[in-house]
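1. quick one: sequence plus predicted model below, questions after.
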Amino acid sequence: MKLVVLGLSLSSSWGNGHATTFRALLSAFAKRGHDILFLERDVPWYASQRDLVDPDYCRLAFYDDLPSLDHWRGEIESADAVMVGSYVPEGIAVGQYVQRHARGTTLLYDIDTPITLANVRAGKCDYLSPDLISGYDIYCSFTGGPTLDLLEREYGSPMARALYCSVDPAAYRPIDVPKRWDLSYLGTYSPDRQPTLERLLIEPARLMSDRRFVVAGPQYPADIDWPANVERIEHLPPQDHAEFYSASRFTLNVTRADMIEAGWSPSVRLFEAGACGTTIISDVWPGLGDLLTPNKEILFAWNAEQVIVALDEERAAVGEAGRARILAEHTADHRAQQLETYLHEASAMQAQHKVALAG
């Protein structure tokens, strides 16, 4: 089929997890024989930080503003499916444009569902509104569990389905490098994640001065008091992620507050780190135990003391078991197959609806 995607970014992974998510999913979707066009808003903060300009699995094109989308109107009209991502600039207007002109299946891929819905309820979401939710044929959600029922029951989504983030196992795999750090964390600064990072990495670092820690990611405030044994990496491009995780005995998974409350919201970093065979220490939220078995495939921690106990042990087998589970259930190939299934399901529902109207 022909798929058009209007997403936040494919070309730049700077400060966002969307690019690596789209890259893995669309590469796997293309391998299933589909044709893909990715339309990205040309904005200066990504234009100056591009690390992918010519993907071999899809066409990548840029548009300047809403009026310039008309250049691609024919592609949108003729596509079998048109996907709009979360956080797309002027996403409400983009969604209205797509729903007005697309003749095929329309879908939203929300990589930020709990944050999206919190902002929609507060009337502060600039890329999604309640009427758009009911207008998309499919709401593909980063979050599973009860949120899917909420989307259909309260917001009128015709079809809400979980489409978790995933990992490309060719890009994320164990690398034979020396262990440089006892505990690592990879993620952009977020105020609601920072208390957990303080509790589960910075505090253990202060108490374990002989151990080595690292935090990689942009936008951390200058006034954070980093212990001397915490290395800082401002930006780590995706091609260096596998080596980063492989050089870590343990890595930390930290979840945003809205996603903890909603549950069933695994981040792309969780799958990427696990695919590298690194033992993950995670904060705790509903649904995580359904994805990875506690103490066997992942470790949970509520406080610094539990992290310290873990770091004093050899738990490489947990990382190996986590990697096996992720390769069995959470690769980009699995997600591409799910997406294809959802699109066929929506198409069948639309055909039934047309028959019912005709009758």
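-> Nice, thanks for sending it over.
2. CA only for contacts and neighbour counts going forward, please
-> Fine.
3. let me see the ranges of the strands in the stretch 51-200 of the chain.
-> In the stretch 51-200 of the chain, the strands defined using DSSP state E, counting those that start in this stretch lie at 59-63, 81-85, 105-110, 138-141, 160-162, 181-186.
4. wait, which of those is closest to Lys124?
-> Ranking the strands of the stretch 51-200 of the chain by proximity to Lys124 (C-alpha to C-alpha) places strand 105-110 first, at 16.0 Å.
5. who touches that closest one?
-> Defining contact as C-alpha atoms under 8 Å, 6 or more residues apart in numbering, one finds that strand 105-110 is touched by 80-86, 98-99, 116, 136-142, 163, 343, 346-347.
6. residues near Pro227, how many?
-> When counting by other C-alpha atoms under 10 Å, one arrives at 15 neighbours for Pro227.
7. same question, Trp302
-> By other C-alpha under 10 Å, neighbour count at Trp302 equals 14.
8. got it, and Asn16?
-> Asn16 has 15 neighbouring residues, counting by other C-alpha under 10 Å.
9. ok, it to Ile111 distance?
-> Going from Asn16 to Ile111 by C-alpha to C-alpha, to the nearest Å gives 11 Å.
10. just put the strands of the stretch 51-200 of the chain in a markdown table and tack on distance to Arg315 and mean neighbour count.
-> Compiled in a markdown table, these are given as follows (distance: least, C-alpha to C-alpha, whole Å; neighbours: other C-alpha atoms under 10 Å):
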| stretch | distance to Arg315 | mean neighbour count |
| --- | --- | --- |
| strand 59-63 | 42 | 16 |
| strand 81-85 | 37 | 24 |
| strand 105-110 | 34 | 24 |
| strand 138-141 | 33 | 25 |
| strand 160-162 | 31 | 23 |
| strand 181-186 | 12 | 23 |
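11. structure two is appended below for comparative analysis:
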Amino acid sequence: MKRIAFYGSSLLSSYWNGAATYYRGLLRDLAGRGYHVTFYEPDAFERQSHRDIDPPDWAQVRVYPATHEAMRAVVAEAAEADIVVKASGVGVFDDELLEGVTAAARPEAIRIFWDVDAPATLAEMRGNPGHALHRAMPDLDLVLTYGGGPPVVSAYEGFGARACIPVYNALDPETHHPVPPDPRFTADLAFLGNRLPDREERVQTFFLVAAARLPERTFLLGGSGWESRGLPVNVRHLGHVSTRDHNAFNVSPLAVLNIARESMAAVGYSPATRVFEAAGAGGCLITDAWVGLDLFLKEGEEVLVARDGRDVAEHVAALTPERARAIGEAARRRILSEHTYARRGAQVDAIFRDEASRKRESRQTERSVA
């Protein structure tokens, strides 16, 4: 039970791919536990021309052309794995990949759907009785999610999942850690996130409103897609920020802002990668409010919480460098203690082992009955 075939968006590029850090942290830890990981990613969405890591020594990465022929070829390789994972949001042939790898996997292999955007997936399933996941669910052993907590678990179980287990985002301290401030990212408040329909209104509410209320302060906006958006004069837009610059982006401003997408905030229990990256670097984090935050950080001591742009502006106006540093250091201690990818990797390893044992016992029972 050591060979993992993982079909996801991209391991090599974080370009329009927020799950990259999550994949890297978890799979590197699992490789350290003796798993052989093969990650299959399509050559799509210009990600290969925006790689921010080289192919790692802890995973074999198979980049395949975004064609039906190439997709069918990599699907067939699922038959060689002990654990077959189809992640959500690959973006190319998602339904065909799910159905293909589920069918190709050996009977004794563990079949997993790993949802990195559960609110979106569940909304699609509610609106489409013919969704591919409805058809695949009876053949899946597990659904894992990177957020969502009890609401998502209940929803997936309602759709027939044998088991749904959240495996939250976390910190890889080797990748995200304190660094010296970088003048490129100097500001009173910085926000990093691509422009998405599910996020734009909340960026207006929490970030741009705060900037308008504090015209004498400086604000920094990182992420793709904002080029055509009108911005207050005190907001500087950077465009895409490579993961190699995230540490400096998080420690150079007085504070950094996390804004959950609307669907994630509504479900709760969905800390974004940015939360752990900022805490790992020791940055002072201001976040929008969502249910379940206290599982990860304590309001007022390890994180500042805002209900709207007025709250954000008040936090920024009142924040001193000394308090910002104290909050960032407290957050880093908490995350290092409780929320690293080493802990998540141990969790996933235990999940894999338990599921392998369950399947062995089930097969033995079937043979004895026969």
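-> Cool, the structure landed. All values derive from a computational prediction rather than experimental measurement.
12. and the spatially closest residue to Thr102 of structure 2 that is not a sequence neighbour, how far is that from Pro129 of structure 2?
-> In this structure, Thr102 of structure 2 finds its nearest non-sequential neighbour in Arg111, 6.5 Å apart by C-alpha to C-alpha, 6 or more residues apart in numbering. Per C-alpha to C-alpha, Arg111 of structure 2 is found 22 Å from Pro129 of structure 2.
13. roughly how far out does the longest strand along structure 2 sit from the chain middle?
-> What stands out as the longest strand in structure 2, according to DSSP state E, is strand 36-43. Centre-to-centre, strand 36-43 of structure 2 and its host chain are 17 Å apart (C-alpha atoms, centre = their mean, to the nearest Å).
14. stretch 286-300 of structure 2 too?
-> 17 Å.
15. what stretch of structure 1 does that stretch fall on?
-> Counting by TM-score structural alignment, stretch 286-300 of structure 2 lines up with residues 281-295 of structure 1.
16. buried ones in that stretch?
-> By 16 or more other C-alpha atoms under 10 Å, the buried positions in stretch 281-295 of structure 1 come out as 281-285, 287-288, 291-292, 294.
17. span of that stretch from start to end?
-> First residue to last in stretch 281-295 of structure 1 (C-alpha to C-alpha) measures 10 Å.
18. contacting residues around it?
-> For stretch 281-295 of structure 1, the external contacting residues (C-alpha under 8 Å, 6+ apart) are 145, 196, 250-255, 260-266, 298-302, 307, 318, 322, 325.
19. quick check on these: which are buried?
-> Buried among the contacts of stretch 281-295 of structure 1 (16+ other C-alpha under 10 Å): 196, 250-255, 260, 262-266, 298-301, 307, 318, 322, 325.
20. among those, which ones are in strands?
-> Those of these mapping onto strands are 250-253, 299-300, per DSSP E.
21. closest to Arg153 of structure 1 among those residues?
-> Asn253 (31.3 Å).
22. what residue in structure 2 is paired with that closest one?
-> If you follow Asn253 of structure 1 across to structure 2 using TM-score structural alignment, you land on Asn258.
23. that match and Val74 of structure 2, how far apart?
-> Taking C-alpha to C-alpha as the criterion, Asn258 of structure 2 is separated from Val74 of structure 2 by 37 Å.
24. what does Phe45 of structure 2 give?
-> 19 Å.
25. can you give me the helices for structure 2?
-> Taking DSSP state H, the helices of structure 2 run over residues 20-32, 68-76, 94-104, 118-127, 132-136, 149-158, 197-203, 209-213, 246-251, 262-267, 273-281, 309-318, 321-338, 341-369.
26. for Ala187 of structure 2, find the nearest of these.
-> Closest of the helices of structure 2 to Ala187 of structure 2 is helix 246-251, at 9.7 Å (criterion: C-alpha to C-alpha).
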